[in-house]
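Student: Kindly generate the corresponding structure for this input.
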Amino acid sequence: MTAAEFQQIAHTLPVHAGIYKYFGTEGELLYIGKAKSLRKRVSSYFVKNHDNYKTRKLVESIHHIEFTIVDSEQDAFLLENSLIKQFQPKFNINLKDDKTYPFIIIKHEPFSRVFLTRRIIKDGSEYLGPFTSVGRVREVLEVIRYNIPLRTCSLNLSEQNIKKGKFKVCLEYHLGNCKGPCEGLQTQEDYREGLQQVKEILRGNLSPVLNIFKAKMQEHAMNMEFEKAEIQRKKIESLQAYQSRSTIVSSRVGNVDVFTILSEGNFAYVNYLRVLNGTIADTKTVTLEKKLEETDDEVMAYAIAYLREAFQSMAKEIILPFEVEFPEEGVTLTVPRGGDKKKLLDLSEKNVTYFREELRKKKMLHLEGKTDMEKKKVLYQLQADLELQELPVHIECFDNSNFQGSYPVSACVVFKDGTASNKDYRHFNIKTVEGINDFASMTEVVFRRYNRLLNEEQPLPQLVIIDGGKGQLGAAMESIRKLNLIGSMTVVGLAKNEEEIFFPGDKESIKLPYDSESLKLIRRIRDEVHRFGITFHRQKRSKGTFKNELEDIKGIGKNTATQLLQTFRSVNKVKQLSLEDLVKEVGQSKAQLIYQHFHGDAPQTS
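Tutor: All right, here's what the predicted structure looks like:
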């Protein structure tokens, strides 16, 4: 749909809250979104140019639009999440989670059994959970069975069957694990008290159960029933040991949900901590694929709705690292700065970082410690996949790095026989390029690297990987041509997000199979050059090697320069500020000095 075509129908869209659906020419559902004002939100897709390729592709694919008006923004939010989950449109966020989670069921029957299940049957039974770990469920059930006598048999303990004396107690009764309801030795009321204790344990609320056991222990002791008192004492110890194994933050925290997010290219990872009575009951991390360059707060809002529904959370407080639009009534959003809630947030961040690192390890191939035969096998596969003339026993990879748009450096890592050759790694301070110019920086460092190898008569690599797309690859090839090295080695570009491989002059890229050994090795080399370059950059910053351009301005000190960079993130953005914006940030006199430095005479402010 073109902007002109949209203008023909724009006036028919309501200004109310609601959800909108974009359909393609074949009637396929492309995208579902929510809006406070349907007309304003949908119009935004057609009145501006989109930098993102996928957003442009979406707009081009729209054939017709449908919408549903709702009463409130909250209703729009809930309906959007429900429809995305149901239809999973092509351009919506894709949450990669196809697991079925375990529940603990309290069976709807006389003298209810308590056991693990993954199937929910609507037969009146009560399901507690879900839980993220089967191991965790089994541990809880073990604690319950040790402390609370419940039946495990599948007998039909109807009142009539018990009265007729159809059943006899089993070994579990004689072991003290069951009170014998099958022979009428336990009342329904007493059994229900045990089930209530089970529910308290599963909610993480152990205090009422512990108080009951302590009262019983004292009662038995008063009646000189020391063996029975000892049984209660062991149960108390068992529950306290179980409690100590759980991560307890603070009972004052109560029931809360904690979420953190880590974004990386087209993917985001969201961690969820479920806290019950100040104890971490569950943790879960999910992977979400962004389709239209969604912001972190948009992804977070979607993940919160999904996970709270999946885990049936009733918590009235959600702890987050930043503000998010989440219009659920009766729920408080908290961004803590310190205290127990900040500790929970930090713990969630550790979990999401660990999850990302484990995924990365699975995606990368580490050949260190492998036999020569195993290493060669991967290198032969890489040679075949990239159609290289020679076996790539010597691979080099280049990457540029800068800090907030300033102070560029470059790095080169070297892999020999598929493993890192740390002694051959090289850092580069950019010498001939002014400002930030990734292409010119790449041209410089590639020339310096291979000019030196030629002068020192060192062997050249069989494969050179340029971390970046066609632009960086073209910049590197300028130096390769200048050094007359065309044909001496293969040079390829690796697109940062899509993991596509470009050859010089080719219009089409190569995409290796996602789980291929060749791509895993390339990922390993790319991530190593990232790590090496960023480490070098941090070392230089910590040593004060970089001097901020703002500090060169007479009358502007380090504190003012740091304040501006922390607020606006780069010198380039500070350059683009109006005098009025600068005055708001640093005051009249300093603003005049900064503006004059970048623009000449500063205009007078009223």
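Student: rest of the way, CA atoms for contacts and neighbours
Tutor: OK.
Student: List the contacts of residue 73.
Tutor: 17-18, 35-36, 327 (CA atoms under 8 Å, 6 or more residues apart in numbering).
Student: Just among those, which is most surrounded?
Tutor: When neighbours are counted by other CA atoms under 10 Å, residue 18 leads the contacts of residue 73 with 26 neighbours.
Student: next up, for comparison:
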Amino acid sequence: MESPSLALQIQTLPDSPGVYQYFDKDEKLLYVGKAKNLKKRVSSYFNKVHDNAKTNVMVRKIATIKHIVVYSESDALLLENNMIKKLQPRFNVMLKDDKTYPWICIKREPFSRIFSTRKMIKDGSEYFGPYTSFKTIYTILDMIKELYPLRTCNYDLTPENIRSGKFKVCLEYHIGNCKGPCEGHEPLSVYQDHVDQIREILKGNFKDSLREFKKQMQFFASEMEFEKAQVMKNKIDVLENYQSRSMVANPKITNVDVFSIVSDEASAYINYLQISHGSVIRSHTLELKKKLDESDEELLEIGIVEIMERFELKLKEVIVPFNVDLGEKVNVTVPQLGDKKQILELSIRNAKYHRMEQMKQMQIVDPDRHTTRIMAQMKKDLRLPEEPRHIECFDNSNIQGTNPVSACVVFKDGKPSKKDYRHFNIKTVEGPNDFASMEEVVHRRYKRLLDENEPLPQLIIIDGGKGQLSAALKSLELLGLRGKISIIGIAKRLEELFYPEDPIPLYLDKKSETLKIIQQLRNEAHRFGITHHRDRRSKGALQTSMETIPGIGEKTMQTLIKHFKSVKRLKEAQESAIAEVIGPSKAKKITDFYHSQNQTDDRKQV
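Tutor: Sure thing, here's the model as predicted:
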């Protein structure tokens, strides 16, 4: 519980929206948070033991609480965002001022230039963006260049300068990329009409430009100027192609901002799509590093405010997967179906794709961090008391009821540890009995580990349903290990996960990393067991067959087993091939034996 001085600080907090700050005894900032009600929110930290260990650590360190009162929760959101970026508290989500993003500028001047820039100059010029990469900007500017001949020079094209003949046309005019406004070859009204159409394209509205190009194409065609008509047709194709790639929904959906979140134990990925006239005109994914096991609701609010700040957004309507509080002026929509639901799903796909790319990079650049994240995710997904750094999986093999064997494969830190794999030949069970076989091998495995004082796994996986799981549990109980090691069974058909004394199976997302690792364990145990089972059958059949061959000893048998792998291959082998392995004399004995055996079999059939 908090100290008396801390209790007094909490009691004197107002019931108002605002931002609170936690400091330790050395006056170092631990955490910044926002609240609708400061007293209720801060009190909640001290009224219970938190599930997250880091939160408990932070609470124990708090010595001083400071607060700032604001008018509304949306103001608190903005203030919290700015303070986190500026002060970087130890226990807050990681927020950093990112690089300056590029914009497309329509310059306020006669014969407006259109270009990319990282600097916004408040001179009345229009800025579109910011865009998350110059690649996107280059694609848009190249498309605009194909559609409209614009100037690239920085001349001051006032009417007086043009009339005085101060400028001369350049190469861009001669190759058809510019109409030469510097010498008065293009009227200002026509040029600015093109700029107006470009402005609409940058807003996601292609309708006016397409209508104008089609009108010109039809005019040129009616005048028999087919080359000019073809030029207009090419421009229509360019614009329609760009429109089809950017349009994702009904064109009536405009001025909408979409936010979604995908998270795991370590990070959250917030995707942002800006929709205008049914087209995506901006996309960005923000990664947040978790510190205190924050909820998706908290993280999405933090992410939305951060993206608003970065891109200077003025939100009117937002589409989100669940309700968030962004103030009274913002219309929050949580769609259940239709076009808006489709846009939200697109945003979620983008967030998942970004997360997957980040994980691939992390696996290469920082494998330890990748492993830690996977283990934390498995602990959460499988409801385990600790991370499953050491996992063992058992599988039985008794094809056609012969040579029953069992395999145990071991994964450490999510990867196969092949030196720890073990085979078990079933000793105490007569005939094919999966349950009794599982009981035997689990008992033998962990009795040996206990006897040899070897480390036990955090998780045991049984390849099978409730029956095999119950059999394995009997052995753990006999050894006094029940409850000390987590154990689950996986059924093969529907990938159901069974827990002891729980009749309802757990179903994981088919694409989850946890399920993929469990499937890899199960498949590896099956492969390892089948390989051993085949070896035993082949060896047994070969030995049984060859024991009756006169003059063939044990060492010769072992040599033949190693070389031919099976009786069938040995029977089909030429005498010369056998002679290369064990010499001509013994090879003749073997081929004569199988030749006489075949003749006996033929007589029996007659």
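Student: Now render the contacts of residue 73 of the first structure as a markdown table, adding distance to residue 241 of the first structure and secondary structure.
Tutor: Formatted as a markdown table, these follow (distance: CA to CA, whole Å; DSSP: H, G, I helix; E, B strand; the rest coil):
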| residue | distance to residue 241 of the first structure | secondary structure |
| --- | --- | --- |
| 17 | 52 | coil |
| 18 | 51 | strand |
| 35 | 50 | strand |
| 36 | 51 | coil |
| 327 | 40 | coil |
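Student: With distance to residue 426 of the first structure as new columns, can those be given to me in a markdown table?
Tutor: Converted to a markdown table, these look like this (distance: CA to CA, whole Å):
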| residue | distance to residue 426 of the first structure |
| --- | --- |
| 17 | 56 |
| 18 | 56 |
| 35 | 51 |
| 36 | 53 |
| 327 | 51 |
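Student: residues in contact with residue 68 of the first structure?
Tutor: Applying CA under 8 Å, 6+ apart, the residues contacting residue 68 of the first structure are 18-20.
Student: List just the nearest of those residues to residue 309 of the first structure.
Tutor: Each of the contacts of residue 68 of the first structure was checked against residue 309 of the first structure using CA to CA; the closest is residue 19, at 19.7 Å.
Student: measure the closest residue to residue 282 of the first structure other than its chain neighbours to residue 549 of the first structure for me?
Tutor: In space, and not counting its chain neighbours, residue 282 of the first structure is closest to residue 274: 5.1 Å by CA to CA, 6 or more residues apart in numbering. Distance of residue 274 of the first structure to residue 549 of the first structure, given as CA to CA, to the nearest Å: 46 Å.
Student: what about these two, which has more around it?
Tutor: Taking neighbours as other CA under 10 Å, residue 274 of the first structure and residue 549 compare with residue 274 leading, 22 against 11.
Student: And what about that one, helix, strand or coil?
Tutor: Three-state assignment for residue 274 of the first structure (DSSP: H, G, I helix; E, B strand; the rest coil): strand.
Student: how much space between it and residue 345 of the first structure?
Tutor: Counting by CA to CA - residue 274 of the first structure and residue 345 of the first structure are separated by 12 Å.
Student: Name the residues contacting each of these two.
Tutor: Joint contacts of residue 274 of the first structure and residue 345 (CA under 8 Å, 6+ apart) are residue 258.
Student: about what we covered before: need the contacts of residue 68 of the first structure in TSV (columns: distance to residue 589 of the first structure).
Tutor: Output for these, formatted as TSV (distance: CA to CA, whole Å):
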residue	distance to residue 589 of the first structure
18	49
19	50
20	50
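Student: Now residue 56 of the first structure: closest residue in space that isn't a chain neighbour?
Tutor: residue 50 (6.0 Å).
Student: Work out for me the element that neighbour sits within.
Tutor: Using DSSP states H and E, residue 50 of the first structure sits in no helix or strand.
Student: Verify the stated contact: it with residue 57.
Tutor: No. Using CA atoms under 8 Å, residue 50 of the first structure is not in contact with residue 57, being 9.7 Å away.
Student: Quick one: residues contacting residue 317 of the first structure.
Tutor: Counting by CA under 8 Å, 6+ apart, residue 317 of the first structure has contacts 255-257, 331-334.
Student: Mapping onto the second structure, list which of those remain contacts.
Tutor: On the basis of both residues aligned by TM-score structural alignment, their matches' CA atoms under 8 Å, what survives of the contacts of residue 317 of the first structure in the second structure is 255-257, 331-334.
Student: hmm, which of those are the buried ones?
Tutor: Neighbour-count burial within these applies to 255-257, 333-334; the criterion is 16 or more other CA atoms under 10 Å.
Student: Out of the contacts of residue 73 of the first structure, which is nearest to residue 62 of the first structure?
Tutor: For the contacts of residue 73 of the first structure, the minimum distance to residue 62 of the first structure (CA to CA) is 17.9 Å, reached by residue 35.
Student: Tell me which residues touch the closest one, please.
Tutor: Here residue 35 of the first structure is in contact with 17-20, 41, 73, 76 (CA under 8 Å, 6+ apart).
Student: cutoff 6 Å now
Tutor: For residue 35 of the first structure, the residues meeting the contact criterion (CA atoms under 6 Å, 6 or more residues apart in numbering) are 17-18.
Student: From residue 93 of the first structure, how far off is it?
Tutor: 16 Å.
Student: what's the answer for residue 289 of the first structure, then?
Tutor: 6 Å.
Student: Comparing the two, which residue is more hemmed in?
Tutor: residue 93 (24 against 20).
Student: Show me what the more buried one lines up with in the second structure.
Tutor: Aligned counterpart of residue 93 of the first structure in the second structure: residue 93 (TM-score structural alignment).
Student: wait, what's in contact with its match?
Tutor: By CA under 6 Å, 6+ apart, the neighbours of residue 93 of the second structure are 289-291.
Student: That concludes my questions; thank you for your assistance.
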